[in-house]
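Student: my questions are about this predicted structure, shown below with the sequence.
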Amino acid sequence: MRSIPRAAAAALAAAGLFAVSPGAAAAAPAADFPACLAQLKAGAAARGVSPATFDAATADLQPNDVLHFQDEQPEFTTPVWDYMAGLVDQERVDDGKAMLERYAEPLKRIEARFGVNRYVLVALWGVESDYGKNFGYRSVVQSLATLSCYGKKPGYYEGELFAALSILQRGDVRADNFVGSWAGAFGHTQFMPSTFQRNAVDIEGDGHPNIIDSVPDALGSTANYLKKSGWVAGLPWGFEVKLPANYAGPVGRKNRHPMAFWSAHGLRRADGSPLGPGAGGLLLPAGRSGPAFLVTTNFEAIYTYNAAETYALAIGHLSDRLRGGGPLATPWPTDDPGLARVQRRELQERLAGKGFEIGNRDGVMGTKTRAAIASFQQSLGMKPDGRASASVLKALQDGR
């Protein structure tokens, strides 16, 4: 769904691993912004956006602070055990189970219509916006106009800006409610505007697909997206497996073979049972010493939503937990694991108690919290990497 790493920052923020405070980075220069907007107005008109819609959406508009995000891809640099600890924690599991119960009726209809299981849909919702708690706070139009004028992919962002303006013109979103991520993704499941245009469906039947104010519309639209991306009804996304000692066979999620092939190579499900039918590829997100997974084409459908294996793995594993499954059988290969969000909030409270400035005590590892961690680590002779880890929390708990 995204050709940019927008969801990388969004998912890391949802995990409590990464955040940038409003105003933390300088906005783009504004001197030539009106001239750029004038050019964009002509392009929007060619795409069917009326001058009145454009003028109303861009009145008094100034560029904002999104440009630096283009070079930040935390999803590809954060250790997988930190990433998974924040996105698939007990808090998100409990909240997701509550949402499964609350929206059981529309989820049943969505499953019947699109064939995408409810657990994956709710897991994706939980990762993308923490079940609607974190849509992002930036104006979608302002961000896309800034990126159109000053970004590295102006043509891409122009298309998204014109799509956003068309959405406003149709009345599918209120202008005062049109906020989202740095790159313009919005709503419960964080669609880019062009993705909304291609995939949004009106589950509630009020004449407008609305992924901001309507959870059923957002989940139904996401199911439509996954179905179009190749989702196969009844097929699991994958499952954890045990590798035989000294495994030397093929690896890679795209190196798919029948399950009989993997069985012949000594692989079994993590609980020791046979692999079953179908085909899959072997995913080793932390190498041969960490958890191993056989993933199917449904994993690829999730992957299209945000092109990172760790992201798709988090969605898949969270969906299993929502279904009633337990934690991974094989531990991550680290002696200093990551922290769940409740632990990150405790870490922030303890740092604040020592006089460190940490900003909001919300479990989000923002700039101030990471700087405080680094200062605390340095005071103890630890590597000052600013990482919220079990060793840092233990040192705080021990009163060091």
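Tutor: Sure thing, it's come through.
Student: C-alpha only now, for contacts and for neighbours.
Tutor: Noted.
Student: which of the three states applies to Phe293?
Tutor: Going by DSSP: H, G, I helix; E, B strand; the rest coil, the secondary structure assigned to Phe293 is strand.
Student: same deal with Trp231?
Tutor: Secondary structure state of Trp231, per three-state DSSP, is coil.
Student: who's in contact with the longest strand that the chain contains?
Tutor: For the chain, the strand that runs over the most residues, judged by DSSP state E, is strand 252-258. Contact partners of strand 252-258, identified using Cα atoms under 8 Å, 6 or more residues apart in numbering, comprise 277-284, 294-296.
Student: rerun that using 10 Å as the cut-off
Tutor: Residues external to strand 252-258 that are found in contact with it (Cα atoms under 10 Å, 6 or more residues apart in numbering): 250, 262, 275-285, 293-297, 299-300, 309.
Student: out of the residues you listed, which end up buried?
Tutor: Buried members of the contacts of strand 252-258, counted by 16 or more other Cα atoms under 10 Å: 262, 275, 279-285, 293-297, 299-300, 309.
Student: helices of the stretch 201-350 of the chain, start to end?
Tutor: With DSSP state H, counting those that start in this stretch as the criterion, the stretch 201-350 of the chain has helices at 215-228, 259-264, 297-303, 309-323, 341-353.
Student: CSV please, covering these and showing distance to Asp89.
Tutor: Formatted as CSV, these follow (distance: least, Cα to Cα, whole Å):
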stretch, distance to Asp89
helix 215-228, 21
helix 259-264, 30
helix 297-303, 20
helix 309-323, 9
helix 341-353, 7
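Student: below is structure B, check it against A:
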Amino acid sequence: MPSLRSCIGAFALGLAATLGSAAPLSAQHSDVEFDRWLGALKQEAISKGIRAETVESALAGVTPIARVLEKDRSQREFTLTFTRYLRNSVTDTRVERARRLLEEHRVLLERVEAKYGVQPRFLVSFWGLESNFGEYTGGFPVIGALATLAQDSRRSAFFRSELLNALQILDEGHISVERMSGSWAGAMGQLQFIPSTFVNFAVDFDGDGKRDIWNSLPDIFASAANYLSQEGWRGDETWGREVKLPPQFDHSQASLGIAKPLREWSETYGIRKNDGGRLPTADLEASIILPSGHRGPAFLAYKNYRTILIWNRSILYALAVGHLADRIAGGAALASLPDEQPISLQAIEEMQALLNAKGFDAGEPDGLVGRQTRAALSAYQRSIGEPADGYPTLELIEKLRAQ
């Protein structure tokens, strides 16, 4: 993918052609550079066994897509809170529709479950969250989007590999290039699989010789189930549950890096079901998740939660998949969600710098609240006698500023 400057040049070239003027030299250079890159890409694809006619047909007329570059360069200005995320993703309307669709496709979903061991409610939950049950699959041409990102220097190796996978999918005849649409980053179909996920996990469940995650519900559900199954999904377990923590709980134990048997969480740490009852005695290991810090809901996350994270590494997404699946099965909405204030990424960077200055190693200030930042924040919270949940708040940032 070209640089932003190159894209501006490409735009200028088109404008000049429209006005009947000579193209700027920078635009001409940009086109030559992209064409040279595209030629090398074609040779590599053919060397990997993809037919020359497929390569030429798929890449004919491909040019960098400025909108893809804009999407790739854009960044949120504020953190995304669990409360906002859940309210947007698990709505009553979506729950009701998911229940209707599960009943409508129950026979198919149970056939898929029998083969792959993934419960229907989870398959419908993924379907709903990924594409709103097939309604929003993205309007970008996958080949053009991936070519744009692959030629760009920022993540070229990753997207070049994905582009070659996409060409392989076309060469195998699963979809035509005109119908291969997806997101700006090349996520495709009703499951939003990237091409490598398609190559590794998509299946032809309807037996028509194609793996069609765009239109065939048998292929869509079976591909999702195959992916989850191969990544370790346990069909006899759920994803986790909402729980109550005792008043004196050590919040530093809330981490995906800490897993303990349910019996230990119950007997040693005093954790209970959300209704106050004792936890089951099943032989399961679980981790505590606090998506809104100690003031928000608490969850015990099991092995299947970790498998959801392989699909999408966002803890908020994984909790939404699990909660929507529970709601589909008749479970209740969360009892309460805290009023969370989003924090600007600039404020997060400032918080990281302040933690570093006080001897709490938060890593390079980048506005991203990862494991190192949470560990540093937890240590700071312990030092001032607050619950060490590692969750950033505006209140904590103000305390850091004042000290």
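Tutor: Done, it's in. Quick caveat: nothing in here was measured; it's all calculated off a predicted structure.
Student: could I get the TM-score for this pair?
Tutor: Overall, the chain-to-chain superposition scores 0.75 on the TM-score scale (TM-score structural alignment, normalised by the length of the first structure); 311 aligned residues with a Cα RMSD of 1.9 Å.
Student: longest helix anywhere in the first structure?
Tutor: Scanning the first structure for the helix with the most residues, using DSSP state H, yields helix 154-170.
Student: list the buried residues of that helix.
Tutor: By neighbour count with 16+ other Cα under 10 Å, helix 154-170 of the first structure contains the buried residues 154, 157-169.
Student: check stretch 83-95 of the first structure too.
Tutor: Using 16+ other Cα under 10 Å as the test for burial, stretch 83-95 of the first structure gives 83-90, 92-93.
Student: take the residues you listed and keep only those in helices.
Tutor: Short answer: these in helices (DSSP H) are 83-87, 90, 92-93.
Student: distance to His317 of the first structure added to those, as CSV?
Tutor: Listed next are those as CSV, based on distance: Cα to Cα, whole Å:
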residue, distance to His317 of the first structure
Tyr83, 12
Met84, 9
Ala85, 11
Gly86, 13
Leu87, 10
Gln90, 12
Arg92, 12
Val93, 10
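Student: which of those lies closest to Asp213 of the first structure?
Tutor: Using Cα to Cα, Arg92 comes nearest to Asp213 of the first structure of these, at 20.9 Å.
Student: that closest one contacts Gly126, correct?
Tutor: Yes - in this structure Arg92 of the first structure lies within contact range of Gly126 using Cα atoms under 10 Å: 6.9 Å.
Student: joint contacts of the two?
Tutor: Residues within reach of Arg92 of the first structure and of Gly126 at once, by Cα under 10 Å, 6+ apart, are 15, 318.
Student: about what we covered before: where does the longest helix of the first structure end up in the second structure?
Tutor: Aligning helix 154-170 of the first structure against the second structure (TM-score structural alignment) gives residues 156-172.
Student: and the longest strand of the first structure, which stretch of the second structure?
Tutor: Mapping strand 252-258 of the first structure onto the second structure (TM-score structural alignment) gives residues 255-261.
Student: alignment lookup: Ala318 of the second structure to the first structure.
Tutor: The alignment partner of Ala318 of the second structure in the first structure, by TM-score structural alignment, is Ala312.
Student: can you give me the strands in the first structure?
Tutor: 138-139, 179-180, 238-242, 252-258, 268-269, 279-283, 292-295.
Student: for the third one, the distance to its chain's centre please.
Tutor: What it means is strand 238-242 of the first structure. Averaging C-alpha positions (Cα atoms, centre = their mean, to the nearest Å) puts strand 238-242 of the first structure 22 Å from its chain's average.
Student: what's it packed up against?
Tutor: Packing partners of strand 238-242 of the first structure (3 or more Cα pairs under 10 Å, 6 or more residues apart in numbering; DSSP states H and E): strand 268-269, strand 279-283, strand 292-295, helix 297-303, helix 309-323.
Student: if we use 6 Å, what do you get?
Tutor: On a contact count with 3 or more Cα pairs under 6 Å, 6 or more residues apart in numbering; DSSP states H and E, strand 238-242 of the first structure meets strand 268-269, strand 292-295.
Student: repeat for the first one
Tutor: Here strand 138-139 of the first structure is seen to pack against strand 179-180 when contacts are counted using 3+ Cα pairs under 6 Å, 6+ apart.
Student: and the strand it packs on, which stretch of the second structure?
Tutor: Using TM-score structural alignment, strand 179-180 of the first structure pairs with 181-182 in the second structure.
Student: mean deviation of the matching stretch from the first structure?
Tutor: For stretch 181-182 of the second structure, the mean deviation from the first structure after alignment is 0.4 Å (mean Cα distance after the TM-score superposition for the first structure).
Student: run through who's touching that stretch.
Tutor: 137-142, 188 (Cα atoms under 6 Å, 6 or more residues apart in numbering).
Student: and these, which are buried?
Tutor: Looks like the contacts of stretch 181-182 of the second structure have 137-138, 140-142, 188 buried, using 16+ other Cα under 10 Å.
Student: so which of these is the closest to Trp311 of the second structure?
Tutor: For those, the nearest to Trp311 of the second structure is Met188 (13.8 Å; Cα to Cα).
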